[in-house]
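Student: sequence and computational prediction follow.
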Amino acid sequence: MIELQHTTKTHDESRQGEALDMLPTGKSTGRKLYIESYGCQMNFSDSEIVASILLDNGFETTRDYKEADVVFINTCSIRENAEQRVRNRLKEFESAKAKNPGMVVGVLGCMAERLKSKFLEEEKLVDVVVGPDAYRDLPNLIGKVDDGSKAVNVLLSREETYADISPVRLNSNGISAFISIMRGCDNMCSFCVVPFTRGRERSRDCYSVLKEAQDLFNAGYREVTLLGQNVDSYKYTKPVIEGQTPEPAVNFAQLLAMVAEVSPELRVRFSTSHPKDITDEVLHTMARYENICKYIHLPVQSGSSRVLELMNRTYDREWYMDRVNAIRRIIPSCGISTDVITGFCTETEDEHQETLSMMDYVKYDFAYMFAYSERPGTLAAKRYEDDVPEEVKKRRLTEVVNKQQEHSLYRLQNFVGNVQKVLIEGFSKRSDQDYCGRNDQNTMVVFPVDERFKPGQYVHVLAERCTSATLIGRIVD
């Protein structure tokens, strides 16, 4: 989720491809790199790691793939049509390669392991396939392709966190940045490919996270988002040195506090939380620090306990509602967003109604919503029949989207007439006469430019009205 600022987007609509800007480099080889990223925030964060590795090896970067010597597409496997989009894009790169035979085309990320044989051998669309734990090997793999070979490294690691690599901030506004705090996932949700494409969960050294946050703040950034497939299960234990007393493990609540204490001027966000792991300790930490944003992305997926069990989510309807109640009790102003899947295997009409009633109970600020798409290799694909007709899935999805539109508008209307603290991110998309930025709850706010304030500064904005997805107001003293 590259930015959770859209109110009622389906999963595919909210996550688009993005390429990189031209960046300076040290010892240049004269070769140009182009990366296009799809999918979740972690993919975009990974592209910044890839760019850093290759820039250190003399590459420059470009926004035009037609002039690139090396073209990578960082992929997402979460839905079938996402894969088709990538395949179509690779065919466009193939046309460019016909005019530039020396061009190296590669696939990175979550599709790499599962589709390596198709991409390399059957369709012959790429020269190199690299999994998310093998990015350090890219210079070597590109060298193999230069020598006339195809190159593959999709080995998963139990240790790799890229903690020592300083990411190159791509398409950055110089204000907001991602910090990856962990990799992989140990939750075997039956619909999800992540444990198979990103490997087992491992947490990054908390001191390297803290250093990256400090370096970003020193460089002028004023907002960081801590990333992980399940941030609430973060746990870093410092290796024991012989003769020294072991240090206690650092959990996510403690890491949050450490990053928040870099500066009260540094906003801290995080994604994604898992309902089975989010603790009251995390919620109390959020409440204690003004600069930890009061916003939680808490995927529900379904409002039915039976469907949640089939999904192997390891919580039920009542547990999820208890966690929502805890959020409302400890952080009354907290915004909550979610993910919803419609039409999962054997889902009945009554169970769909349970999802709608859960949405009524929580009244999410915004949501990512999509119809179930069976992914090869997942537990659901092996165990259950994808038996809900497509037209039923789509009809249920429409009902979920309509419901969310009502709730999003309700939440936005509650902001109208109140003053919001907003970090100015830049000019709005529609006019250079307006600034835009987000409030604590991750809602986009648009307001007229005031020459006293610049992007990267905080302002107080009186929300005077709203659209279906945006607050509109003016700066007040």
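Tutor: The structure has been received and is ready for your questions.
Student: CA only for contacts and neighbour counts going forward, please
Tutor: Noted.
Student: can you give me the neighbour number for residue 183?
Tutor: Number of residues near residue 183 (other CA atoms under 10 Å) recorded here: 28.
Student: alongside the first one, take a look at this:
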Amino acid sequence: SPGDIIEEITALADAGVREVTLLGQNVNSYAYDDGSKDDGQPFVKLLSMVCAVEKIERVRFVTSHPKDISTELIELFAKEDKLARHIHLPVQSGSDKVLEMMGRGYTSGDYLKKVERLKALYPEMSITTDIIVGFPGERDEDFEQTLALIDKVRFDNIYSFKYSPRPETLAAGFDAQVEDGIKSKRLLLLQERQVAITAEKSRELVGTTARVLVEGRSVKDSEELTGRSSINRVINFPGAKALVGEIIDVSITKALPNSLRGVHIERSLN
């Protein structure tokens, strides 16, 4: 129930936790008690309750299903400063034909409308996604539509996979299974396209300041700390171990392939 969740989060906050993530396979469809959805927005209400917990400074949620992203949820970002400016919104494909075969319940146009609404309200919003290539029946033109969607949205990152048949699923019995070599080629093309977009977006962040939750020592350099910004970017910077667990200001100085570098900016007490 919401009460149980808030009780657990309050205890975590009292123990020093500063950031929490609400996790679900489709977290937006959260319901409680008898399973009814009340006015249809129980997840929005739950998020508001979590944001109201004192000592919690940042709130994330994952994973969202595109068909369940409501106007109320989108607008909540404007009301709750504690909500991280990042949303993981798996699109899976840019082809309406493939989306229909997957049974996703939305079109590429539906998806783009929600993304455009998010970006119009919050230009700094980071959007990541999942994409499957080589779903049964995926033609070259379907894959090109996926690439076109990537170019249009300019995702911050993509988790991409080759389709693999799973026993006792409808898709495993579909005709027109895609050859593995074609899947591999498409995956490589997609990943190369996204690497370029991510690199460009990373360069755009150089010179800006981010609020970073310090997670610990950097794996590659024990003299440095590592943390994650509101838009879910990993940032490494020199600093003392005492900063671990705190949310601090970091000025971004350099963009690297898989992370950013920066320097800690100490806030004036004046």
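Tutor: Looks like it came in fine. If you're wondering where the values come from, they're calculated on a predicted model, not measured in any experiment.
Student: please state their TM-score.
Tutor: Comparison of the two superposed chains (TM-score structural alignment, normalised by the length of structure 2) gives a TM-score of 0.93, and 265 aligned residues with a CA RMSD of 1.8 Å.
Student: could you tell me where stretch 12-21 of structure 2 falls in structure 1?
Tutor: On the basis of TM-score structural alignment, stretch 12-21 of structure 2 is assigned to residues 216-225 in structure 1.
Student: quick one, strands of the stretch 251-400 of structure 1?
Tutor: Secondary structure of the stretch 251-400 of structure 1 (DSSP state E, counting those that start in this stretch): strands located at 267-271, 295-297, 335-342, 366-371.
Student: same for the shortest one, what does it pack against?
Tutor: Using 3 or more CA pairs under 8 Å, 6 or more residues apart in numbering; DSSP states H and E as the contact test, the elements touching strand 295-297 of structure 1 are strand 267-271, strand 335-342.
Student: counterpart of residue 146 of structure 1 in structure 2?
Tutor: Taking TM-score structural alignment, residue 146 of structure 1 has no aligned residue in structure 2.
Student: tell me where the stretch 101-250 of structure 2 has helices.
Tutor: Secondary structure of the stretch 101-250 of structure 2 (DSSP state H, counting those that start in this stretch): helices located at 108-121, 140-153, 180-205.
Student: now these in JSON lines, with mean neighbour count and distance to residue 66 of structure 2?
Tutor: Output for the helices of the stretch 101-250 of structure 2, formatted as JSON lines (neighbours: other CA atoms under 10 Å; distance: least, CA to CA, whole Å):
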{"stretch": "helix 108-121", "mean neighbour count": "15", "distance to residue 66 of structure 2": "6"}
{"stretch": "helix 140-153", "mean neighbour count": "17", "distance to residue 66 of structure 2": "14"}
{"stretch": "helix 180-205", "mean neighbour count": "16", "distance to residue 66 of structure 2": "20"}
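Student: as TSV, these with distance to residue 67 of structure 2 would be great.
Tutor: Listed next are these as TSV, based on distance: least, CA to CA, whole Å:
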stretch	distance to residue 67 of structure 2
helix 108-121	8
helix 140-153	17
helix 180-205	24
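Student: nearest to residue 160 of structure 2, out of those helices?
Tutor: With CA to CA, the closest approach to residue 160 of structure 2 among the helices of the stretch 101-250 of structure 2 belongs to helix 180-205: 7.2 Å.
Student: off-centre distance for the closest one?
Tutor: 17 Å (CA atoms, centre = their mean, to the nearest Å).
Student: most packed of the strands of the stretch 251-400 of structure 1?
Tutor: Per-stretch averages of neighbours, counted by mean count of other CA atoms under 10 Å, single out strand 366-371 among the strands of the stretch 251-400 of structure 1, with a mean of 25.
Student: mean deviation of that strand from structure 2?
Tutor: Strand 366-371 of structure 1, aligned to structure 2 and superposed, deviates on average by 0.7 Å (mean CA distance after the TM-score superposition for structure 1).
Student: read off where that strand ends up in structure 2.
Tutor: Matched against structure 2 by TM-score structural alignment, strand 366-371 of structure 1 falls on residues 157-162.
Student: residue 82 of structure 2 matches what in structure 1?
Tutor: By TM-score structural alignment, residue 82 of structure 2 lines up with residue 291.
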